[in-house]
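> Dropping the sequence and predicted coords here.
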Amino acid sequence: MAHDLYVLGGAQTDFARNWAKEGLGLLDMLTEVLPAAFADAQVQSSEVQVVHVGNLAGELFAGQAQLGGLVAAADPGLVGLPSTRHEAACASGSTALVAAGADIASGRYDVALVVGLELMRNVSAKQAADHLGTAAWAGREAVDAEYAWPALFAEVADEYEARYGLDHAVLGRFAEIAFANGADNPLAQARDWAFPAGSFAEDDDVNPLVEGRLRKTDCGRITDGAAAVVLAGPDYAAEWAAARGLDLEQIPRLSGFGHRTDTLLLADKLDASRGTDHLFPHLHGTIHDAYRRAGLSGIDDVDVVEMHDCFSITGLVTLEHLGLVAGGKGGEVVHDGTIERTGRLPVNPGGGLLAAGHPVGATGVRMVLDATRQVTGRAGAVQVDGARRVVTVNVGGSFTTAVAFVVETGA
């Protein structure tokens, strides 16, 4: 990319926490995650020049909009800065990162704070599903479904089955790998969950159907949480590195990105893609935009993938759009060990959305944070040996918004 963006550091909250049960809310999340992010990045809040916030539905879940101002309320050092909230459904955090990168690349600012957050467990499951359903086309799709998003992604699974054939064992194995990875992640929502025999099979007792062909362990859970990173341009990052006795090549950077948006209605997207090589051509284009901007030939140049797996079918589809295998062939790399943490191309070594949890506005930021941990050898129990380049893939809605980043270090 012509103008690399450096990630100086960041932090996330524990995605297993239920903040409302603790009597806490969005402001409390910010007052916890921001100091931790600044400490990890070794910067003061007064060094930040611009703020970008990712959030889907603060006003629905918490009765709170104007989150740019809430960030300033959480840290007086941020008062007076330009601060903007970004919404793109589950890709809200990634679009905040894209905007921060544009700000730095433009030369207007040198240092940006990006924070994503969501409070989602303070309402009933049905009310949460209704709030999340606003990211679909209200009144036009999933209108008869109890849970809009499992229903819509069940339609994706039906389309996949119609085009290629689909054995639930593939979805079950994808989910099983995710939850096994999440068990080693100290901040994962599902790290302490137990899975009796049959949890990843077509077992109606322990793994019942939720909507369509999707079962309990095929479906990610929303949760509460926040993640934040501090980004810097190359000049500032070089000075920052030199002051700490580091080489700039040791600092993780966003070397490429892709960002595309398709039409809102899932049926329209699927209709338009029939007869093409991909269910979602714009997703394939987004990922390959990131490769191109990073100067990569493709997935063979990548060590780790942090991908959006809100449902197991989402993960399967994304595997194929990465260029790893052709359409309908994703099951091969799910079953042969390729995507396991010790495999040829580890996918979601910390558990992904299925196991790590999905506080919607925080997810894209968390992905980039986890990627920086991987490429600097700081991922702890979920570290992939030799990881130096990670691609992140974050989608919003029914693959409506797609954002990808290449995160790497030269050291």
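Thanks, I have it. Numbers count the residues shown, from 1 in each chain.
> hey, let's count contacts and neighbours off CA atoms from now on
OK.
> any idea how far Arg253 is from Gly107?
17 Å (Cα to Cα, to the nearest Å).
> how about the nearest residue in space to Gly361 that is not next to it in sequence, what does it touch?
Leaving aside its chain neighbours, Gly361 sits nearest to Asn55 (4.0 Å; criterion: Cα to Cα, 6 or more residues apart in numbering). Counting by Cα atoms under 8 Å, 6 or more residues apart in numbering, Asn55 makes contact with 85-87, 89, 92-93, 116-118, 360-362.
> Return the subset of these lying in helices.
92-93 (DSSP state H).
> Export the contacts of Asn55 as a markdown table, with columns for distance to Gly410 and neighbour count.
Shown next, in a markdown table, are the contacts of Asn55 (distance: Cα to Cα, whole Å; neighbours: other Cα atoms under 10 Å):
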| residue | distance to Gly410 | neighbour count |
| --- | --- | --- |
| Arg85 | 32 | 22 |
| His86 | 31 | 22 |
| Glu87 | 33 | 19 |
| Ala89 | 33 | 26 |
| Ser92 | 29 | 30 |
| Gly93 | 25 | 37 |
| Gly116 | 27 | 31 |
| Leu117 | 30 | 32 |
| Glu118 | 33 | 27 |
| Val360 | 31 | 31 |
| Gly361 | 30 | 34 |
| Ala362 | 27 | 31 |
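> And here is the other one:
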Amino acid sequence: MIKTYILGGAQTDFERNWSKEGKGVVALLKEAMTDGLQDAGLSYEDIIELNKDNRIACYVGNFIAEQYVNQGHLGALLTEINPAFYGVPSARYEAACASSSVALDAAITKISNGDYDVAIVVGWELMKTVDSKTGGDFLGYAAYYETEGKGIEFPFPKLFGKLADEIIKKYGTDEKRFMDALAKISVINYSNGKRNPNAQTRKWFMDQNQAESRGMDTNPFIGGRLAVSDCSQVTDGATVVVLASEKYVEKHTIKNAVIVKGYGHRTAPMLFEKKMEDNKDSEYVLPWTRQAVLDAYRRSGLTVDDIDFFETHDCFTSSEYAAISAFGITEPGKEYEAVESGMIALDGTKPINPSGGLIGCGHPVGASGARMFLDLYKQVAGKAEGYQLKKANNGMMLNIGGSATTNYVFIVGKDE
């Protein structure tokens, strides 16, 4: 199988509100694409040349632009960026919050099969076009809408609040210890976000006392046990990742290339209650998430001991908490140990979300998978400005869609 390399990419500043700037999706995509191509050492002229021999394709990840910006047919929309995309194969991929991971999977597969030498993946979402209540209803389509989203205000905080309940119930974890661990996860991600020049919350404040003060005016409850500090952000943004074949890398004598080493993709039951029924015979609260991780380890030939850092889908603190054991960092039910010890902090032995994650960096739904993937690349390539880790030979990411319904895992590392 042909190796898949990462040439580079870019993300937009997740702090921005594109509607307030008077800009729409084409402006968003033009900026992200131009910056991403430049970082990868490509130009629009290169796209034209590659397309003459049908050696390039584009893959778009987006959840629900039909609602947020009244636009579909998003693969073809790339032709509005630049005429260089005329004739280039392109299509849109969707799996809720894992939409751009599906796009990445498709792109990697085509490179691995030898179909193309270059693949451009772009994930994006414009979410600040509507008020928060309307946006919450749109996001409900990522669940089983008729029973889990329709008529429910902010359905996803409630679903991941139920996940917190299930973790306490399944493992008999002390409630205060568990909730304090969730608070510390929030603090870590906000702290990491302050180092990231593209993070949405880099100017925000969060400390342990604030995160633990759930139910207060400054940190109101929003879904069961979860308060505002436990939630990811409503974000506008896009991320571009450029992938290439071994042939392309050798032809252009690209040194110290970063490679895709493994992946996992599993789908759990759609309904949250069925997920919880499904985990009764498993030691993991999210067994299909764990299986996606195991698949990535198997395909890469690596173990958790080989992974230097992680980017995970902290749409809520409870989802990051569950990911700790899914990665194999601790045994199931012992996740709090990794939090309390500082193991997952930026200076810990297994840092999670050096970028700030979805809580700190931001969560433009269709862009989050690509953003995490790009951050794996940045760390391994030594390009994570402001938040670069000392050791980053191999990184793993987990991107979930819905209430951990679609589970995508990628491992990225140095080509050794």
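Cool, got the structure. For clarity, every value in this text was computed on a predicted model and none was experimentally measured.
> tm score of chain vs chain?
The pair, once superposed, lands on a TM-score of 0.96 when counted by TM-score structural alignment, normalised by the length of structure 1; 403 aligned residues with a Cα RMSD of 1.3 Å.
> returning to what we had before: okay, Gly107 and Arg253 of structure 1: which has more neighbours?
Neighbours of Gly107 of structure 1 and Arg253, each counted by other Cα atoms under 10 Å, are more numerous for Arg253; the result is 29 against 9.
> need the contact list for that one.
Counted by Cα under 8 Å, 6+ apart, Arg253 of structure 1 has contacts 4-7, 372, 407-409.
> Check the residues you listed for burial and list the buried ones.
Burial of these was assessed by neighbour count (16 or more other Cα atoms under 10 Å); the buried members are 4-7, 372, 407-409.
> Can you tell me which of those residues is nearest Ala242 of structure 1?
Nearest to Ala242 of structure 1 among the buried ones among the contacts of Arg253 of structure 1: Tyr6, at 13.9 Å, using Cα to Cα.
> and that closest one, what does it touch?
231-234, 237, 251-254.
> Could you identify the helix or strand that succeeds the helix or strand hosting it?
Here Tyr6 of structure 1 sits within strand 5-12, counting by DSSP states H and E. Later in the chain than strand 5-12 of structure 1, the nearest helix or strand by DSSP H and E is helix 26-41.
> for that next one, packing partners?
Here helix 26-41 of structure 1 touches strand 5-12, helix 67-74, strand 111-118, strand 225-232, going by 3 or more Cα pairs under 8 Å, 6 or more residues apart in numbering; DSSP states H and E.
> For the first one, give me the average deviation versus structure 2.
Which is strand 5-12 of structure 1. Using mean Cα distance after the TM-score superposition for structure 1, strand 5-12 of structure 1 ends up 0.6 Å from its aligned counterpart in structure 2, as a mean over the superposed pairs.
> show me what contacts the aligned residue in structure 2 for Pro208 of structure 1?
Under the alignment (TM-score structural alignment), Pro208 of structure 1 pairs with Pro220 of structure 2. If you count contacts by Cα under 8 Å, 6+ apart, Pro220 of structure 2 has them with 214, 227-228.
> which of the residues you listed has the most neighbours?
Ala227 (24 neighbours).
> Now for that residue: which residues touch it?
214-215, 219-221.
> how far away is Gly140 of structure 2 from Ala227 of structure 2?
Gly140 of structure 2 is 18 Å from Ala227 of structure 2, by Cα to Cα.
> ok, which stretches of structure 2 are strands?
4-11, 56-61, 90-93, 118-125, 221-223, 226-227, 237-245, 258-267, 309-312, 394-401, 406-414 (DSSP state E).
> by how many degrees do the first one and strand 237-245 diverge?
Pointing back at strand 4-11 of structure 2 there. Orientation of strand 4-11 of structure 2 against strand 237-245 (axes from the mean of the first three to the mean of the last three Cα atoms, to 10 degrees) gives an angle of 160 degrees.
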